[in-house]
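Asks: Sequence and predicted model, in that order:
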Amino acid sequence: MNSILENYEVKDNTFDEVIMELKKKNSYYHGVMDKFSEMEKNEFKSLNEAAKLSFLNQGVTYALYTKEKSEEQIFPFDLVPRIINHDEWEVLERGVIQRNTALNMFIHDVYNDGKILKDKVVPAELIKSSVHYCKSMEGFSPPKNIYCHISGTDLIRHSDGNYYILEDNLRSPSGVSYVLINRQAMTRVIPKIFNNTPVEAVSDYCEELLKALWGVANKPLGEIFCALLTPGAYNSAYFEHTYLAQKMGIELVEGRDLFVENDKVYLKTIGKKIQVDVLYRRIDDAYLDPEVFKADSMLGVPGLMRAYLKGNITIVNAPGTGISDDKAVCAFVPDMIKYYLDEEPILNNVPTYICEKPEELKYVLENIEKLVVKPVDLSGGYGVCICDQMSKAELDVLKEKIKANPREFIAQPKMMLSTHSTFIEESEQFEARHIDLRTFTLMGGDKPFVLKGGLTRTALTKGSLIVNSSQGGGSKDTWVIKE
């Protein structure tokens, strides 16, 4: 056993990715963990501090929300990388492309012919009752019929060693900047370890993202003007907004920087006005256009939807894509894949009980202590109830909430996320922590693109299954091994 893992503990019925890989003779984990073992503890701590300083100097922060307040913090980053071999990654890549292809076809169908609803593969009432259903999108088709140009697919690895889809993020998925910054930190802080491992690059993401934006513009290349719409400096993902805009060389704008004239969107400038052709929005539908959505929104652009529906601007991702972010709808994606593509899903969903279905509601209420209950509409780990950690009184309250509004909840069996060796500063030890994986898929260019690696998120609290940064989680660099 590698010396830094001598006192390493893994719970029963848990798939620890490092331990399982070290059992294989040809795993790249051997070389990586051996290099860490050769370091004195103070040397490793020094490298860890160097990585944190690198993040601080670049302003890589996020907002940690508690009941009392929100605090801006350095994004926690662990130097022990997660390694995924080529063959394993190839399956994941094909799986998320298949999934996102079907989801785009589904959203187009829902807002146009509605065949999948008429055939009762997906319940029409489930879609029409979603808070994210956008009536303005009915009968409209965006360029190339692409609604989700950028998607974040969350996967977990269960104790059986298999990957499962946990949820889709199709409105404005975040976190990709941390993938790119994590890689920079690794190459600067531990270059010898990184350079001795054949790792796929992630540096092409911004170039591919820009190609995806260009690919859905209604103008020739060279005449296209793109902008990234941010809610502003107080948003928890503002660092990512500024980072991506800078790397792509496009304008970073707030709603007040834009105006609509003759159903076209322009950037306010001192000189000649500039028409915006593609708007990569990082604000929710509700705030996009006060003429259509929330009338009191100060973040959006009055008239934006009018310009969009007349084909004078492309919005990335399209309004109304949130119907597929709904966790109840997520359960039907395998059916969508079979319906639209006539294929079996490459990646399985986490089994899901839809509380709006009477028979599934009955099961949930009778077996709630074995399940994880989630609101269909929240992200960031908010509202998640891991029921075997709750008291009887708390479970009784939760049951009443579900019975009062079953449409708003789904339940899943408790999936034991895989664990990974992680350096814990408080104990100064390498300890097992639960992880997941967010992959990033781009549609709109010549062909679908999946960032080779994605964001491995780490639950830094011992035993916790909540990996989200907004609740104190951190991240790792994800190394996909070249063929």
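Replies: Perfect, thanks for sending it.
Asks: Going by C-alpha atoms from here, please, whenever you check contacts or count neighbours.
Replies: Will do.
Asks: Assign a three-state SS to the closest residue to residue 459 other than its chain neighbours, would you?
Replies: Nearest residue to residue 459 in three dimensions, chain neighbours excluded: residue 467, at 4.2 Å (C-alpha to C-alpha, 6 or more residues apart in numbering). With DSSP: H, G, I helix; E, B strand; the rest coil as the basis, residue 467 sits in coil.
Asks: my guess is residue 467 meets residue 436, correct?
Replies: Yes: assessed by C-alpha atoms under 8 Å, residue 467 is found in contact with residue 436 at 7.2 Å.
Asks: intersection of neighbour lists for these two?
Replies: 457-458 (C-alpha atoms under 8 Å, 6 or more residues apart in numbering).
Asks: Regarding the protein, what is its longest strand?
Replies: Ranked by residue count, the top strand of the chain under DSSP state E comes out as strand 429-442.
Asks: Would you mind listing the outside residues contacting the helix or strand that that one is followed by?
Replies: Downstream of strand 429-442, the next assigned helix or strand under DSSP states H and E is strand 449-450. For strand 449-450, the external contacting residues (C-alpha under 8 Å, 6+ apart) are 93, 97, 208, 439-443.
Asks: nearest to residue 462, of the residues you listed?
Replies: Ranked by distance to residue 462 (C-alpha to C-alpha), those are led by residue 439 at 24.3 Å.
Asks: What is the burial count for the closest residue to the closest one other than its chain neighbours?
Replies: Nearest non-adjacent residue to residue 439, counting by C-alpha to C-alpha, 6+ apart: residue 454, 4.5 Å away. Around residue 454 there are 26 other residues, counting by other C-alpha atoms under 10 Å.
Asks: Put this next to the previous one:
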Amino acid sequence: MRYTDGSIRPTYKEVVEWIESQSADKVVALNHEATESFYKKGITFTVYTDASNTERVIPFDIIPRIIELKEWRVMEAGCAQRIRALNAFLHDIYHKQDIIRAGIIPAAQILANDCFQPWMLNVDLPGHIYAHISGIDLVRHGDGMYYVLEDNLRTPSGVSYMLEGRSISQQLMPGLFAKNNILGVEQYPALLKQTLIESTHVEDPMIVVLTPGRFNSAYYEHAFLAREMGVPLVSGQDLFVDGAEVFLNSVAGKQKVDVIYRRLDDPFLDSLAFRPDSMLGVSGLMSAYRAGNVTLANAPGTGVADDKSVYPFVTDMIDFYLGEKPILHNVPTWQCRKPDDLKYVLSHLPELVVKEAQGSGGYGMLIGPKASKAQLEEFRRKLIAEPDAYIAQPTLALSVCPTLVEEGVAPRHIDLRPFVLSSPTQVRTTPGGLTRVALTAGSLVVNSSQGGGIKDTWVIDLDSDTHTGADLGKETATLTGADV
């Protein structure tokens, strides 16, 4: 909110005035009202490791995180560049494997990866798009630069939190919202649907959202997006394959399905191709997919590109496939599969963050500076026993944002997840995306499963008084890859 000399950042001028004009009780009441709104709408998430209280309302902080438009444009371009390179990488590894032949990435790191799907070999996808919906996790470091923490290309979630958070901000702070030129995010469902339409050759395609069911941690989001797009929300038992085509059993009878926005993981998609015990997917789905009769978003096998052991090579991919310099940079990463890297990590364990290569949700992590001796020794044993399963990174000085906590307004660490939509014709990035906040003092873990919350993210144009937030959102949403 302020520069180091104490002066207010221009983007936060109206917010500071608003906070100073409110009583502490009023701001607390607004935060409680936001939580109540989330609860009434059923916006919850599941903590699978907590048997006593598995379903929770995600904490929402009323004080927005604000980014100036010119700063956002750099992040937007960097995210689009990164996704273009990752899609090119996925097409390559399932076809000619030029990046392996060039010696940039070891073959074993790709071909022996648990997420590599032989079913995808030589399957030609429209526009070579594998990751239609992506989430890029960014952090701002103490040097003022943004770094990519990780890429999420499988079934990234959180966009419903972004949309509902914006709705709540507008409802609870209408005056403050009206004073700022804030880029809109409300058009995301329409743009998602347009992206799915553009990803198939079928005119007026039948689109469905495939969910594993109401016990999934992100079920609210599945239902929300299906409703907002005006398409059916289905489970595996609603679909069937006949003659290498996918159909929906509906009250209107048998309907051919052209696009499936799937929200379940690869192993459960097709019991004939992957896990034979899966009751969540559609038997024979991969046969229809390989025949080109249905589009899956995201494509099976995308997980190999967001594996944390592949993450260090993304900057090389940008150069290799696009011939460009990376706009956004990676965090320096030690791959514990390499003997020299492992030796360094073991000798500097109290200083580093260690992550599972296949981990997510903040689980399976060690934050060295915050860890006990017992935790350090436990991870030391894990690293020695299975070094290929881990990577390590330095502990970054993540930026903070004013956050309402029990003792008042205090700084809490944050990250940012912009959502990127990719089709054969366009790359669209939602302005700002989802800000996640570590509500525990000093914590660097922002995941909701680990006690984190969310904030509305405002991208503000300080140089224009002629556009509304909705207008700005439309302008940003229609940027093509070439424009970026």
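Replies: Yep, it's here. Keep in mind that this is a model prediction, so the values were computed, not measured.
Asks: quick one on the thing from earlier: aligned against structure 2, show me the partner of the residue nearest to residue 459 of structure 1.
Replies: The equivalent of residue 467 of structure 1 in structure 2 is residue 446 (alignment by TM-score structural alignment).
Asks: do the same with residue 406 of structure 1
Replies: Using TM-score structural alignment, residue 406 of structure 1 sits opposite residue 387 in structure 2.
Asks: how close does that match get to residue 241 of structure 2?
Replies: Distance from residue 387 of structure 2 to residue 241 of structure 2, counting by C-alpha to C-alpha, to the nearest Å: 42 Å.
Asks: aligned partner of residue 433 of structure 1 in structure 2?
Replies: Residue 433 of structure 1 maps onto residue 412 in structure 2, by TM-score structural alignment.
Asks: Would you agree residue 82 of structure 1 is in contact with residue 478?
Replies: Yes: if you go by C-alpha under 8 Å, residue 82 of structure 1 and residue 478 touch, sitting 4.8 Å apart.
Asks: so what sits against both of those two?
Replies: residue 456.
Asks: Three-state assignment for the closest residue in space to residue 185 of structure 1 that isn't next to it in sequence, please.
Replies: Distances taken as C-alpha to C-alpha, 6+ apart put residue 51 closest to residue 185 of structure 1, at 5.9 Å, once the chain neighbours are dropped. Three-state call for residue 51 of structure 1 (three-state DSSP): helix.
Asks: with the contacts of strand 449-450 of structure 1 in mind, which one is nearest to residue 215 of structure 1?
Replies: residue 443 (8.9 Å).
Asks: what's near enough to touch the closest one?
Replies: 146, 148-150, 212, 449.
Asks: Sort out which one of those lies nearest residue 40 of structure 1 for me.
Replies: Nearest member of these to residue 40 of structure 1, counting by C-alpha to C-alpha, is residue 449, at 40.5 Å.
Asks: what residue of structure 2 matches up with the closest one?
Replies: By TM-score structural alignment, residue 449 of structure 1 lines up with residue 428.
Asks: Please tell me how far its match sits from residue 283 of structure 2.
Replies: 33 Å.
Asks: Check the secondary structure at the spatially most central residue of structure 1 for me.
Replies: What sits nearest the mean C-alpha location of structure 1, by C-alpha atoms, centre = their mean, is residue 152, with 3.6 Å. At residue 152 of structure 1 the chain is in strand, as set by three-state DSSP.
Asks: Once you drop chain neighbours, what's closest to the aligned partner of residue 46 of structure 2 in structure 1?
Replies: Here residue 46 of structure 2 is matched to residue 63 in structure 1, going by TM-score structural alignment. Of all residues not flanking residue 63 of structure 1 in the chain, residue 72 sits nearest, at 4.6 Å (C-alpha to C-alpha, 6+ apart).
Asks: That neighbour falls within a strand, correct?
Replies: Yes: under three-state DSSP, residue 72 of structure 1 sits within a strand.
Asks: what's the counterpart of it in structure 2?
Replies: Checking TM-score structural alignment: residue 72 of structure 1 goes with residue 55.
Asks: For the stretch 101-250 of structure 1, just list every one of the strands.
Replies: In the stretch 101-250 of structure 1, the strands defined using DSSP state E, counting those that start in this stretch lie at 150-157, 163-169, 226-229.
Asks: Please read the previous query as pertaining to the stretch 351-484 of structure 2.
Replies: Going by DSSP E, counting those that start in this stretch, the stretch 351-484 of structure 2 shows strands at 352-356, 366-367, 390-394, 400-405, 408-417, 419-422, 427-429, 434-438, 452-460.
Asks: mind giving me CSV with those strands and columns for distance to residue 299 of structure 2?
Replies: Below are those laid out as CSV (distance: least, C-alpha to C-alpha, whole Å):
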stretch, distance to residue 299 of structure 2
strand 352-356, 23
strand 366-367, 31
strand 390-394, 25
strand 400-405, 35
strand 408-417, 21
strand 419-422, 12
strand 427-429, 17
strand 434-438, 23
strand 452-460, 28
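Asks: Nearest to residue 309 of structure 2, out of these?
Replies: strand 390-394 (6.5 Å).
Asks: show me the residues around residue 310 of structure 2 that make contact.
Replies: So residue 310 of structure 2 contacts 109, 304 (C-alpha under 8 Å, 6+ apart).
Asks: Quick one: map it onto structure 1.
Replies: By TM-score structural alignment, residue 310 of structure 2 lines up with residue 329 in structure 1.
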